[in-house]
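In: here is my input; please provide its structure:
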Amino acid sequence: MTAFVAPEEFTTRPTLEGTFGMSASTHWIATATSQAVLERGGNAFDAATASAFVLHVVEPHLNGPAGDMTGLFATAEDPSTPVVMMGQGAAPAGATIEHFASLGLELVPGAGALAAAIPAAVDAWLLLLQEHGTWELSDVLDFAIHYAEAGHPVLARTVGQIKAVKGLFVEHWPTSAELWMPDGRVPEPGELIRNPEYAQVLRDLVAAGGADSTREERIEAARHEWRTGRVARLAAEFIRMPHRHSDGGDYAGVMTEEDFAGSSARFDEAATIEFRGYTIAKVGAWSQGPILLEALRILDGFDDERLDPSTEIGAHTIIEALKLAMADRDVHFGDNDLDLADLLSDEYIAQRRALIGDTASAEFRPGAPGGREGHLPPLVTAEEFAAKFGGDTTASGGGEPTVPGASGGAASVAKAFAGGSGHMFAVTEAEAGADGSGAVRGDTCHIDVVDRWGNMISATPSGGWLQSSPTIPGLGFSLGTRLQMTWLDEASGQPLTPGRRPRTTLSPTLILKDGRPVIALGTPGGDQQDQWQLALVLRLLVGGYEPQQAIDAPALHTTAMAGSFWPRTWTPAGVVVEDRLGDDVIAGLEARGHVVTRAGDWALGRLSAVTRDPATGLMTAGANPRGAQGYAVGR
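Out: Now for the predicted structure:
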């Protein structure tokens, strides 16, 4: 008998059930694309790849071809081995701390080509298709080519993002204005928009393979074309011209054709723990994925009643565990020598668990796993940043955060770079159609797929947003901004270093039981990704919720960490909650010292999940109703 509060009888949608296949994503067209591939005999990897390229087209404010991605999958042939898709590019050779300092920068800008890591997402999807898919590349890309050429109805939130950066486009990024503001105007929600230049990029990838070669050789040729062909040449040429960045300065990018050619996606070993009879698999510590592993290890030492996000004691305990894990992230995680065996050891976890008391901590408390001291990041509140540079910083320029910190009012959205240029590349409440929280409904995408053979994948594409840097002429997309995860400080655990990957926030999850994959899940949300997933995992594995019940349940997260996105502020003891958590629970959290921001009833999280019972073949799926955009489909 679970100690959790029973889920509400009402859910926004049913939990889907079936035995053929399930797909879920952050956009209904991508979900439908994935399911269409399954219906035509493709496997989960064919389906996810087709869906991912469609997301480049239909969610351009949330991801793009020159962005980043991480994924986790398990195959029917080797179900006990979760595998990481490494689609996170490294810093270019010219991206040095010395160069950025010579420009007078103290932080990597949140938008502009200086912040671009080498694009690796497309190569990662092609690698997956090459090694584990069954379809021809031409068939997989046909869906995205269709929507790019024939058009798709533009989302209200995409329109909101374009409207928010209209002045930037017109004054500083004319190539972006040409693509996203045809005839000089912002499109209307639901209007068909097209991107023929990106369609041609995809056609070039297909054409790179010869008719006499094998399927795998044709995909390898497409990978080579992506890294060494027209994309690399046009991107490198274009960003040599100085352009406006999120701090108000005009700089040239540093990425070269050689950077493109020398980068390649790969598969990595997953990081795992055991929790309540399940194996939880995450991307390694070059991502923020082990946050979830550390938090679960800490919480595993408490009784079930302290693991329920819907109660005061549960919410308090979960938030305190997350603050400890996030502090370790900010000090120790990165493309470095951190040993996860030390971070997740019984001894270290017991030390961290002992720090959780009855009241909220307002301190930044990293540990020293294996004696590793690390280096504290700058801890600057939004008020301190605004006092130094001017402007409102409750939403970050070019980054992924979806809600403001506790200092922000309901309609408060950042409006100025340091230096007062008047843009922060964020959507205002009115423009984005956000609820009363002032939340910015944009950041990242997510895909979950399971097929009838037992293949399962969870993937989180992001970066290369339409607002991240100027559109590259001839390509129809822009470069990403993932280098803002790094610090311009050699002593940092995450310094900007050529050839080293930035510590990404992209963090899908795969869960196994008895050596077989049973749940794939994830969400957009920047620093909130593993926080929202933690509540979902606890409700599924401990509370016994069905997927849609767990996704619909009220969400919460802490803002008491060094933000991953420019201007990288933090809110000591900060907690953001959905109002549906309840007045009594919220008042109890405040009495314990948490600084609570109410985000509205349906404001936090864009979670989705698919499941499969290996014994029966029964599958389920659920998707986030918030924002009326994500959907699950299956049968």
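In: switch to C-alpha atoms for all contacts and neighbour counts from now on
Out: Fine.
In: end to end, how far does stretch 577-589 reach?
Out: Taking CA to CA, to the nearest Å, the span from the opening residue of stretch 577-589 to its closing residue is 10 Å.
In: got the buried residues for it?
Out: 577-582, 585-586, 588-589 (16 or more other CA atoms under 10 Å).
In: so which of the residues you listed belong to strands?
Out: Judged by DSSP state E, the buried residues of stretch 577-589 include Val577 as members of strands.
In: which strand or helix spans Val610?
Out: Here Val610 is covered by strand 608-612, with elements defined by DSSP states H and E.
In: who touches that strand?
Out: By CA atoms under 8 Å, 6 or more residues apart in numbering, the residues outside strand 608-612 that reach it are 22-26, 446-450, 454, 517-523, 547, 551, 618-624, 630, 632.
In: again, but for stretch 584-592
Out: With CA under 8 Å, 6+ apart as the criterion, stretch 584-592 contacts 310-312, 315-316, 358-360, 596.
In: tell me who's in contact with Ala91.
Out: Under the criterion of CA under 8 Å, 6+ apart, the contact list for Ala91 reads 116-118, 483, 496-502.
In: and these as a markdown table, adding neighbour count?
Out: Putting the contacts of Ala91 into a markdown table (neighbours: other CA atoms under 10 Å) gives the following:
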| residue | neighbour count |
| --- | --- |
| Ala116 | 32 |
| Ala117 | 32 |
| Ile118 | 33 |
| Leu483 | 32 |
| Leu496 | 27 |
| Thr497 | 23 |
| Pro498 | 17 |
| Gly499 | 19 |
| Arg500 | 21 |
| Arg501 | 26 |
| Pro502 | 27 |
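In: strands - which of the residues you listed land there?
Out: Going by DSSP E, the strands hold none of these.
In: for comparison, sequence B:
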Amino acid sequence: MRGRTLFTTRPELTGDFGMVASTHWLASATGMGVLERGGNAFDAAVAAGFVLQVAEPHLNGPGGEVPILLWSQEEERVSVVCGQGVAPAAATIDRFTGLGLDVVPGTGLLAATVPGAFGGWMAMLERWGTWTLADVLEPAIHYATHGVPVLDRIAATVSSVERLFLEDWPTSAATWLPHGKVPGAKLTNPVLAATYRRLVSEAGAASSTREGQIAAARDAWYRGFVAEAIAAFSTGTAWRDSSGEAHSGLLTGDDLAGWSASVEDPVTFDYHGHTVCKTGPWGQGPVFLQQLALLSGFDLDGMGQLSADYVHTVIESAKLAFADREAWYGDTEVPMADLLDDEYNAKRRAFIGAEAGVELRPGAPGGRTPRLPVFPAPGTVSTAPGISGVRSGVGEPTVGSDGSTRGDTCHLDVVDRHGNMVSATPSGGWLQSSPTIPELGFCLGTRAQMFWLQEGLPASLRPGTRPRTTLSPSFALRDGKPWLAFGTPGGDQQDQWSVNFFLSVVHGGLNLQEAVDAPMFHSEHFPSSFYPRGSRPGVMHVENRVDPAVVAELRRRGHRVEVQGPWTLGRLSAVARDGDFLKAAANPRGAQGYAAGR
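Out: Below is the predicted model:
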């Protein structure tokens, strides 16, 4: 496919001033507006990130989290900002099992971790940005006050939980069912707007400097009026969750006050002249790198993109890499160097044969003995409020079992004229995940559902640790120079769809938009990170734009192929620095992602 010009739904944007790509046009327009008014990529990303909370409340919210990968041109390095909060001090396995639970509920207050998104955005703004708190929050305040267009997926999500809201979560009904009905053309959130206005006011009263105001806002969020409302609601109220029972939460003011966003070095892997950067193994990010380590021993160029050999090899590599994720990843000491070691991957590569693998087969890095959790039965179906009938293993909780993009997470990428770049994947705090805190206009997240209630695992529930999140922004250098910021929503599929996109550019010779538009595929072989944690061994999804002869051959090799609609898998966006030009592309699936630039 290298060298061919393919039909694309949109052009690859090219310019030299700035580029923004995201999962919603309002966020992309907001980010571009910041660049036009002199802000840098970090200012633009923060402003766009807060707009995403208002424009896509079924996909992310102020109570959620955000991991960020960024390139600072001044520092000439890639950094990871970890806006992923931790489990409360009271969140022990005994506490949950004492309630008769064997998995953390997928909805409600028990699954809350410290909401890290605000701290993550503020950490980036303070260290690398130039704009004030008031400036970056102004667009989100505007949209929360005056309203955003109601996407079909917002209406569908609210409809799916309408009965739950009316019968069990009245504070959510007050916010998301205006006048007692599913929202129509426009949706406002005046309480959230008031929360952000108060943050700006208190910050301005506390300091006259940009940095002082950011610090004051962070203090108000984690130790002031926001923290007080969160703690009172969490520990002082009880609500029905996906266990079917009513539970209060465990998150306290001390949990919030004791947390702050961190800045870390990325985990990296060199592949065909490219250095790919990911978060640490407290998230699933390095599973991207493990797939590349396995694929480096195959001739993907010779196979041809989207051939049966190509798809089979990529899928089988994903199965092995994600098996290691299950056995080894978590907020603890992870043998990452051994997992990426050439000798280790040569041995692992030998398991990829002509037929589809049927086992979940983790490796033994450095001679260590792997231990897998005790998983729920394969094919488990969720009965969580709002997602009844959705098989686990498909994506985040509002992704349909057919792969349709009814929701999950957000993503945004920015590059500015100075060469700064950002890749961020905000998520959590979905409107459907937990009851709305009436004083604040948002709900807590449910990321603790990714912990295991089994002792001795890297991802076991432990107070003060980060859940093994699926959120996975990506960054790549080419020949040692900053090149590509990219990512996608999609839960467990993020580090499959992103790998497909990357391989399409590196091996297929496609431009960014061609690679976004190219037919997608993924495996559902390994257990889901989401409640109720089931799996679908041997199952893979492909868009029906993949050659039917390829599908037939994959089935002959033992893959359980489920063919999806032509534009249903993946929601990639990307920006790049390519020679003298800046470039961008965004996903056409779902008809809401856009790129902007000049």
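In: got a TM-score for the pair?
Out: TM-score of the superposed chains, computed with TM-score structural alignment, normalised by the length of the second structure, equals 0.96; 593 aligned residues with a CA RMSD of 1.8 Å.
In: still on that earlier bit, narrow the contacts of stretch 584-592 of the first structure to just the buried residues.
Out: Burial of those was assessed by neighbour count (16+ other CA under 10 Å); the buried members are 310-312, 315-316, 360, 596.
In: and the furthest pair within the residues you listed?
Out: Pairwise distances among these were taken by CA to CA; the largest, 17.1 Å, belongs to Ser310 and Ala360.
In: just the element for Ala89 of the second structure, please.
Out: Secondary structure assignment for Ala89 of the second structure, by DSSP H and E: no helix or strand.
In: dump the residue contacts of Thr171 of the second structure.
Out: Contact partners of Thr171 of the second structure, counting by CA under 8 Å, 6+ apart, are 165, 435-438.
In: I misspoke; the intended subject was Ala281 of the first structure.
Out: Ala281 of the first structure is in contact with 72, 82, 270-273, 509-512, counting by CA under 8 Å, 6+ apart.
In: spatially nearest residue to the corresponding residue of the first structure for Phe521 of the second structure (excluding sequence neighbours)?
Out: Pairing criterion TM-score structural alignment: the partner of Phe521 of the second structure within the first structure is identified as Leu556. Here the nearest residue to Leu556 of the first structure in space, its sequence neighbours aside, is Val577; by CA to CA, 6 or more residues apart in numbering that works out to 4.3 Å.
In: equivalent analysis for Trp128 of the second structure, please.
Out: Of all residues beyond its chain neighbours, the one nearest Trp128 of the second structure is Phe42 (6.4 Å), with distances taken as CA to CA, 6+ apart.
In: isn't the one you found right next to Ala123, touching?
Out: No - no contact is recorded between Phe42 of the second structure and Ala123 when judged using CA atoms under 8 Å, the distance being 10.4 Å.
In: so where does the residue sitting furthest away from the middle of the first structure fall, helix or strand?
Out: The outermost residue of the first structure, judged by C-alpha distance from the chain's mean C-alpha position using CA atoms, centre = their mean, is Asp212 at 38.8 Å. Under DSSP H and E, no helix or strand contains Asp212 of the first structure.
In: okay, it and His224 of the first structure: tell me how far apart.
Out: Using CA to CA, Asp212 of the first structure is found at 17 Å from His224 of the first structure.
In: which one is the equivalent of Phe73 of the first structure over in the second structure nearest to, not counting chain neighbours?
Out: Structural alignment places Phe73 of the first structure opposite Leu70 in the second structure (criterion: TM-score structural alignment). Of all residues not flanking Leu70 of the second structure in the chain, Val422 sits nearest, at 4.4 Å (CA to CA, 6+ apart).
In: what helix or strand is the alignment partner in the first structure of the one you found located in?
Out: Taking TM-score structural alignment as the criterion, the aligned counterpart of Val422 of the second structure in the first structure is Ile457. Taking DSSP H and E as the criterion, Ile457 of the first structure maps to strand 456-462.
In: repeat that for Ala91 of the second structure.
Out: Under DSSP H and E, no helix or strand contains Ala91 of the second structure.
In: what ranges do the strands span in the stretch 501-635 of the first structure?
Out: 509-513, 516-522, 556-558, 574-577, 595-598, 608-612, 619-623, 631-634 (DSSP state E, counting those that start in this stretch).
In: ok so, going back, among the contacts of Thr171 of the second structure, who's most crowded?
Out: For the contacts of Thr171 of the second structure, counting by other CA atoms under 10 Å, the largest number of neighbours falls to Pro435: 31 neighbours.
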